[in-house]
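Enquirer: Just need the structure, nothing else, for what follows:
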Amino acid sequence: MCSQTNLLKDILNIYLKRILIQTEWNDTFLQYLSEMGELHENQKNLKEINMDHMPIITLFGYLEHLMIDTIWKLENFDIKKKRAAIQALNKFFWIQNNLFTMYYRLSLKENSISNGINGKK
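Expert: Predicted structure coming up:
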């Protein structure tokens, strides 16, 4: 369990560094966000990083809360900069949550079809 926790911490650390220093939302960055959603999807990837949907989305909510709190406390940002930063952060988390949810739903659909649920085999 400890090695899995350390692996997940390392992945989260790399992920946060990548998103926080990103200055341009180009196709490469959006592909990276999509790959992060697909990476945590249950069927196709390593068991070491297999996480259920709810804990990931909860983690995103917690991270967003911490980041918003940090932005509000910045003394060198006026209210206009704070508002813009929070709006950008909120948009980012909505996009990332949607990508995770999309892959999670695809995984559920594939599982139900492969397991013969809904009368299909």
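Enquirer: contacts and neighbour counts: CA atoms only from here.
Expert: Will do.
Enquirer: Which elements pack onto the longest helix seen in the chain?
Expert: When every helix of the chain is counted residue by residue (DSSP state H), the longest turns out to be helix 79-114. Contacts of helix 79-114 with other secondary structure elements, assessed using 3 or more C-alpha pairs under 8 Å, 6 or more residues apart in numbering; DSSP states H and E, are made with helix 27-39, helix 53-73.
Enquirer: among those helices, which is nearest residue 1?
Expert: Judged by C-alpha to C-alpha, the one of these that comes nearest to residue 1 is helix 53-73, at 16.3 Å.
Enquirer: about what we covered before: of the helices and strands packed on helix 79-114, give the one that comes closest to residue 47.
Expert: Ranking the helices and strands packed on helix 79-114 by their distance to residue 47 (criterion: C-alpha to C-alpha) puts helix 27-39 first, at 10.6 Å.
Enquirer: Show me what the closest one packs onto, helices and strands only.
Expert: The helices and strands touching helix 27-39, judged by 3+ C-alpha pairs under 8 Å, 6+ apart, are helix 79-114.
Enquirer: and the nearest residue to residue 42 once chain neighbours are set aside, what does it touch?
Expert: Residue nearest to residue 42 in three dimensions, not counting chain neighbours: residue 50, with 5.7 Å by C-alpha to C-alpha, 6 or more residues apart in numbering. For residue 50, the contacting residues are 40-42, taking C-alpha atoms under 8 Å, 6 or more residues apart in numbering as the criterion.
Enquirer: Here is a second sequence; please produce its structure as well for comparison:
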Amino acid sequence: MAQFYRRPMMHFDRRELYTDLETRVRYLHSFLDFSTRDIEALTTGAKYIKALIPALVNIVYKKLLQYDITARAFETRSTSYEGPVDMNLNEQSPQILHRKMFLRAYLTRLCSDPTKMEYWEYLDKVGMMHVGQGRIHPLHVEYVHIGVTLSFIQDVLTEAILSHPRLKMDRKIALVKALSKVIWIQNDLFAKWYVRDGDEFTEDRLVPNIEPEGYLHGKKILRSGSDSESEIEDADVMTGSCPFKNLATPVASAAYAVGAAEAQTADKQPTPPSPMAPASPTISLSAIPRPAAHVVAGSA
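Expert: From the prediction side, this is the model:
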């Protein structure tokens, strides 16, 4: 009788999943098969995502302001507040413009180098900052609103990418898959601050430092509002005024605008992509090291 062999079972230490971010990120990458293919798709597709960011930010905040329970967080800093909400709050209100600036910077950050551990550390810090930790002025946003907002962002990006008039289908699929994995990893790095799983290891967790928004380990990693916009509106991608403002359908229009901008530069000699930056010495996310395998007896 032919022998049947099961694949070696991967082992991750449960305690480390809750106390060591690097281990958790490795586990998520391994399970989702986040690999060099995804990194390449994100790197080559970054300019398309950046071009969508201004429209995406407006779409997201228009959605958040449609519901009193999400809108109240911009005034009270808590979605659990049950009192009255300013009915005059709108997309041009100072606090909304301020939050839009940070969402633009955050989405631009998603287009940076995912081979660096710092990339994932900041995604984890974004989760931590929404549960009232690590901020001078605490912010409390309940997880139900976080989850649906991430899903909404994923939905808008997916439609815009798949509607792009010039990208080949294989590139569209690769970019959608890579972005989906990043968003679901971000979702987990939110959930880890909300769920009670692993509470028995609380004493082993690092105590978060209180830092200004946009900082990580005392270093400013998000650009200011003006810098962020100038980066998003890169001359190679978008020229002149925002092409989204006079178009009826935000998502499809954003994809069309990217294609139009690309067409304007189609006659130019393309610049070869720069080589990937080397991975952080503490973690190689482009070639995830496999932890020690535990072989499961499987001979029949």
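Enquirer: follow-up on the earlier one: and the longest helix of the first structure with helix 53-73, angle?
Expert: For helix 79-114 of the first structure against helix 53-73, the angle by axes from the mean of the first three to the mean of the last three C-alpha atoms, to 10 degrees is 180 degrees.
Enquirer: returning to that earlier point: take the helices and strands packed on helix 79-114 of the first structure and lay them out in JSON lines including distance to residue 46 of the first structure and mean neighbour count.
Expert: As requested, those are exported to JSON lines (distance: least, C-alpha to C-alpha, whole Å; neighbours: other C-alpha atoms under 10 Å):
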{"stretch": "helix 27-39", "distance to residue 46 of the first structure": "8", "mean neighbour count": "16"}
{"stretch": "helix 53-73", "distance to residue 46 of the first structure": "16", "mean neighbour count": "14"}
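Enquirer: possible to save those as a markdown table with distance to residue 85 of the first structure?
Expert: Supplementary listing: those in a markdown table, determined by distance: least, C-alpha to C-alpha, whole Å:
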| stretch | distance to residue 85 of the first structure |
| --- | --- |
| helix 27-39 | 18 |
| helix 53-73 | 7 |
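Enquirer: related to what we said a few turns ago, tilt between the longest helix of the first structure and helix 27-39?
Expert: Using the same axes, to 10 degrees, helix 79-114 of the first structure lies at 50 degrees relative to helix 27-39.
Enquirer: buried stuff in helix 79-114 of the first structure?
Expert: Residues 82, 85-86, 90, 92-93, 96-97, 99-104, 106-107 are the ones in helix 79-114 of the first structure that count as buried (16 or more other C-alpha atoms under 10 Å).
Enquirer: which one in the second structure is aligned with the residue nearest to residue 42 of the first structure?
Expert: Structural correspondence for residue 50 of the first structure with respect to the second structure (TM-score structural alignment): residue 140.
Enquirer: For residue 259 of the second structure, what is the corresponding residue in the first structure?
Expert: Counting by TM-score structural alignment, which is the criterion used here, residue 259 of the second structure has no counterpart in the first structure.
Enquirer: could you pull out the strands for the second structure?
Expert: Counting by DSSP state E, the second structure has strands at residues 9-10, 215-216, 219-220, 293-294.
Enquirer: could you give me the residues in the first structure that the first one aligns onto?
Expert: Strand 9-10 of the second structure falls opposite no residue of the first structure when the two are matched by TM-score structural alignment.
Enquirer: any idea how far the spatially most central residue of the first structure lies from residue 61 of the first structure?
Expert: In the first structure, the C-alpha nearest the mean C-alpha coordinate belongs to residue 96, at 4.8 Å (C-alpha atoms, centre = their mean). According to C-alpha to C-alpha, to the nearest Å, residue 96 of the first structure stands 11 Å off from residue 61 of the first structure.
Enquirer: quick revisit: map the residue nearest to the centre of the first structure across to the second structure for me.
Expert: Alignment note (TM-score structural alignment): residue 96 of the first structure maps to residue 186 of the second structure.
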